[in-house]
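Engineer: mind folding the following:
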Amino acid sequence: MLIRPGLRRIVAPLGERFVAMYLLEGSERALLFDTGITASVEETLLPHLAEIGFDLARLHWVISSHCDFDHTGGNAAIVAAAPHVELLAGELDVPLTEDLEVLIEQRYGEFRHSDGFDDPPETTAYIREAAAVAPVTRALRGGEEFDLGDRVIRVLHTPGHSDGHLALWDERNAALIIGDATLGTTVPTASGDPAFPPTYRDTDPYLATIELFRGYDAELLLTAHYPVYEDAEVGRFLDASAEYIATIDAAITDALEPEGMTTLELIHRVAARLGPWGPAAAEYLIFPMTGNLERMTARGTVCVGTRDGLRTWARA
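Structural biologist: Model prediction:
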């Protein structure tokens, strides 16, 4: 779908959800933001580009917003189709962008030993089957600019969901293209139903990213898994994302006990207050709740302990 001149949103299926890729095309060069999974490139992106008569020789850069498999899993497929492209990613995400096993171990398996939480085996098997990554040509830190010929696209470093998360500012189109940098109050299915919680990980950087976005006079906010937000909807989505952090803080404060609770015990106690997901999906609250708990610990309002080898949290 052509959203604005030289700015195209290409939506591919992702199970019960979808993933949006963005083609930014100028008078001389083009840039692709995210590649979804292998099927996103082979079954959606490349056929769409052929249909609109896009010459792959014009594609100079492919930027991964962040390291998650549904944003990098088509990287090998796009490199196979256009070997000349420069594959780029956020510097702090490069090791996880280039290697699925590192991603699975360090990001998706972060809570395996400390909290007793991990992806189900079938989810890990799906990741390995659906995604094929490729070596990153160059790491980005934010501040870089890409000249498409008739306009310049600026890279923003937008951590919180991941350390090296990137977004793009297309000034001519007044568009922020943000991947998963801001996640509202729930990640939706393709039909708009709640799928699972917003999985930001580091709370203060996430809030700083939201404030960074507020500083742009954006008419469009373009995400990977949500509808297109325009005009006043941009501010409402950013507000809801920030307010949800306070909602989690309040739920934690009300539920914590002096003797300490494991992260999953805490999640099970507050999940119904935080969203309408089923029990398995609700356990992915471990990402944002850990971020909030770590921040509360740093502020001295929460204490960390252990019980039977698992991390516990208690009121200070």
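Engineer: alpha carbons only for contacts and neighbour counts from here, please
Structural biologist: Noted.
Engineer: how close does Arg295 sit to Ala250?
Structural biologist: Distance from Arg295 to Ala250, counting by C-alpha to C-alpha, to the nearest Å: 13 Å.
Engineer: list the buried residues for stretch 70-82?
Structural biologist: Within stretch 70-82, the residues scored as buried using 16 or more other C-alpha atoms under 10 Å are 70-79.
Engineer: let's see this one next to it:
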Amino acid sequence: MKKIGIIALALFMQHISAQNNRFVYQVTMKPDAENKTDIKTENAYLDISAEKSIFYSENRYKRDSILQKAFQGGGGRGSVSREQMEGVRTNINYSVEKDKSSQKTTFKDRIGRDIYSYEEDRPLNWKMSSETTKIGDYKVQKATTDFAGRKWTAWFTTDLPYQDGPYKFGGLPGLIVKVEDDKGEYSFDLMKNYKIGEIATLNQFGNTLKVKRADYLKQQEKYKTDPMSFMQSGGGGGFAGTVRVGGRGGGNQNPADMRKRMEERVKEEIKKNSNPIELQ
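Structural biologist: Here you go, the predicted structure:
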């Protein structure tokens, strides 16, 4: 009887873990306000369990895995090639976690060496439409909302019984299959979904600072004007002294030159991300 009980428990646990789902979205972005022809596309995951969901970039997850392996393999001071890091570049450095019991949405984003975490304080007020269509295999219904300075149109399906969606979107009677802003600058399109054993745990290199949304926005503005003040000496955005990102040319490089090059690179990145998803 004891053996049967253990088998039953194992099967039950297997059933529970199989309830975790991963929804893969293609995210299309025009992040450069000066160059709207520069269109970025990458995949992001929405992992959903019974307790919560988390939305994050596929490349960010791959990048963190590379850095973690380098850190562990190098006894706490590993190195990775610049080519490795170029292959996992992402425009989605944030993650969004939704807690089902508390109905709270937590946004996390890296600024320099630290992760800033805040609880979203603006509700999504959806206007439901009777309009329906079909996207892929799903019958979908239209809903619209104004959020963070953009007008959004979402298409959700009750075929997938999750009141969830990509980014901060959710709260509709089914899963959001597609959501885009009226300027065509940001869109999220469901590509596929499958069962997973457990939802991802993201590496949080550096400190995690819990702040109000207004404080996060202030820090973001400071970072745009003086990014190097957010970096530790030697740079690395949270990996300084732990994982070194190397390139060609060997190790005898002037620290001042390295810092100058890094500052130029960071400012160029900021310039190319002048059209954020949230305008307000």
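Engineer: after superposition, what is the TM-score?
Structural biologist: The TM-score (TM-score structural alignment, normalised by the length of the second structure) is 0.27; 127 aligned residues with a C-alpha RMSD of 6.2 Å.
Engineer: circling back: could you dump the buried residues of stretch 70-82 of the first structure to JSON lines with secondary structure and distance to Glu243 of the first structure?
Structural biologist: Formatted as JSON lines, the buried residues of stretch 70-82 of the first structure follow (DSSP: H, G, I helix; E, B strand; the rest coil; distance: C-alpha to C-alpha, whole Å):
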{"residue": "Asp70", "secondary structure": "helix", "distance to Glu243 of the first structure": "26"}
{"residue": "His71", "secondary structure": "helix", "distance to Glu243 of the first structure": "26"}
{"residue": "Thr72", "secondary structure": "helix", "distance to Glu243 of the first structure": "29"}
{"residue": "Gly73", "secondary structure": "coil", "distance to Glu243 of the first structure": "31"}
{"residue": "Gly74", "secondary structure": "coil", "distance to Glu243 of the first structure": "33"}
{"residue": "Asn75", "secondary structure": "helix", "distance to Glu243 of the first structure": "34"}
{"residue": "Ala76", "secondary structure": "helix", "distance to Glu243 of the first structure": "38"}
{"residue": "Ala77", "secondary structure": "helix", "distance to Glu243 of the first structure": "38"}
{"residue": "Ile78", "secondary structure": "helix", "distance to Glu243 of the first structure": "38"}
{"residue": "Val79", "secondary structure": "helix", "distance to Glu243 of the first structure": "40"}
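Engineer: hey, where'd the helices end up in the second structure?
Structural biologist: 2-17, 58-73, 82-86, 213-225, 255-272 (DSSP state H).
Engineer: may I see the buried residues of the shortest one?
Structural biologist: What it means is helix 82-86 of the second structure. Met85.
Engineer: higher neighbour count, Arg295 and Ala250 of the first structure?
Structural biologist: Arg295 (17 against 12; other C-alpha atoms under 10 Å).
Engineer: what number of residues lie near Val304 of the first structure?
Structural biologist: Residues lying near Val304 of the first structure (other C-alpha under 10 Å) number 16.
Engineer: which stretches of the stretch 201-316 of the first structure form strands?
Structural biologist: For the stretch 201-316 of the first structure, strands defined by DSSP state E, counting those that start in this stretch occupy the ranges 220-223, 229-230, 261-262, 302-307, 310-315.
Engineer: how about the strands in the second structure?
Structural biologist: 21-29, 40-48, 52-57, 78-81, 95-99, 104-111, 114-119, 127-135, 138-147, 150-157, 175-181, 186-195, 208-210, 243-246 (DSSP state E).
Engineer: let's have those strands in JSON lines, adding distance to Lys218 of the second structure.
Structural biologist: Putting the strands of the second structure into JSON lines (distance: least, C-alpha to C-alpha, whole Å) gives the following:
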{"stretch": "strand 21-29", "distance to Lys218 of the second structure": "24"}
{"stretch": "strand 40-48", "distance to Lys218 of the second structure": "26"}
{"stretch": "strand 52-57", "distance to Lys218 of the second structure": "23"}
{"stretch": "strand 78-81", "distance to Lys218 of the second structure": "32"}
{"stretch": "strand 95-99", "distance to Lys218 of the second structure": "19"}
{"stretch": "strand 104-111", "distance to Lys218 of the second structure": "11"}
{"stretch": "strand 114-119", "distance to Lys218 of the second structure": "11"}
{"stretch": "strand 127-135", "distance to Lys218 of the second structure": "31"}
{"stretch": "strand 138-147", "distance to Lys218 of the second structure": "19"}
{"stretch": "strand 150-157", "distance to Lys218 of the second structure": "20"}
{"stretch": "strand 175-181", "distance to Lys218 of the second structure": "25"}
{"stretch": "strand 186-195", "distance to Lys218 of the second structure": "24"}
{"stretch": "strand 208-210", "distance to Lys218 of the second structure": "14"}
{"stretch": "strand 243-246", "distance to Lys218 of the second structure": "29"}
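Engineer: returning to that earlier point: among the strands of the stretch 201-316 of the first structure, which is the most enclosed?
Structural biologist: Mean neighbour count (mean count of other C-alpha atoms under 10 Å) peaks for strand 220-223 among these, with a mean of 23.
Engineer: so which elements touch that strand?
Structural biologist: Applying 3 or more C-alpha pairs under 8 Å, 6 or more residues apart in numbering; DSSP states H and E, we find strand 220-223 of the first structure packed against strand 175-179, strand 229-230.
Engineer: looking at these, which is buried most?
Structural biologist: Of all these, strand 175-179 carries the top mean neighbour count, a mean of 24, counting by mean count of other C-alpha under 10 Å.
Engineer: following that one, which helix or strand comes up?
Structural biologist: Where DSSP states H and E defines the elements, the next helix or strand beyond strand 175-179 of the first structure is strand 187-188.
Engineer: hang on, the earlier thing: now distance to Ile153 of the first structure too, for the helices and strands packed on strand 220-223 of the first structure, in TSV please.
Structural biologist: Converted to TSV, these look like this (distance: least, C-alpha to C-alpha, whole Å):
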stretch	distance to Ile153 of the first structure
strand 175-179	10
strand 229-230	19
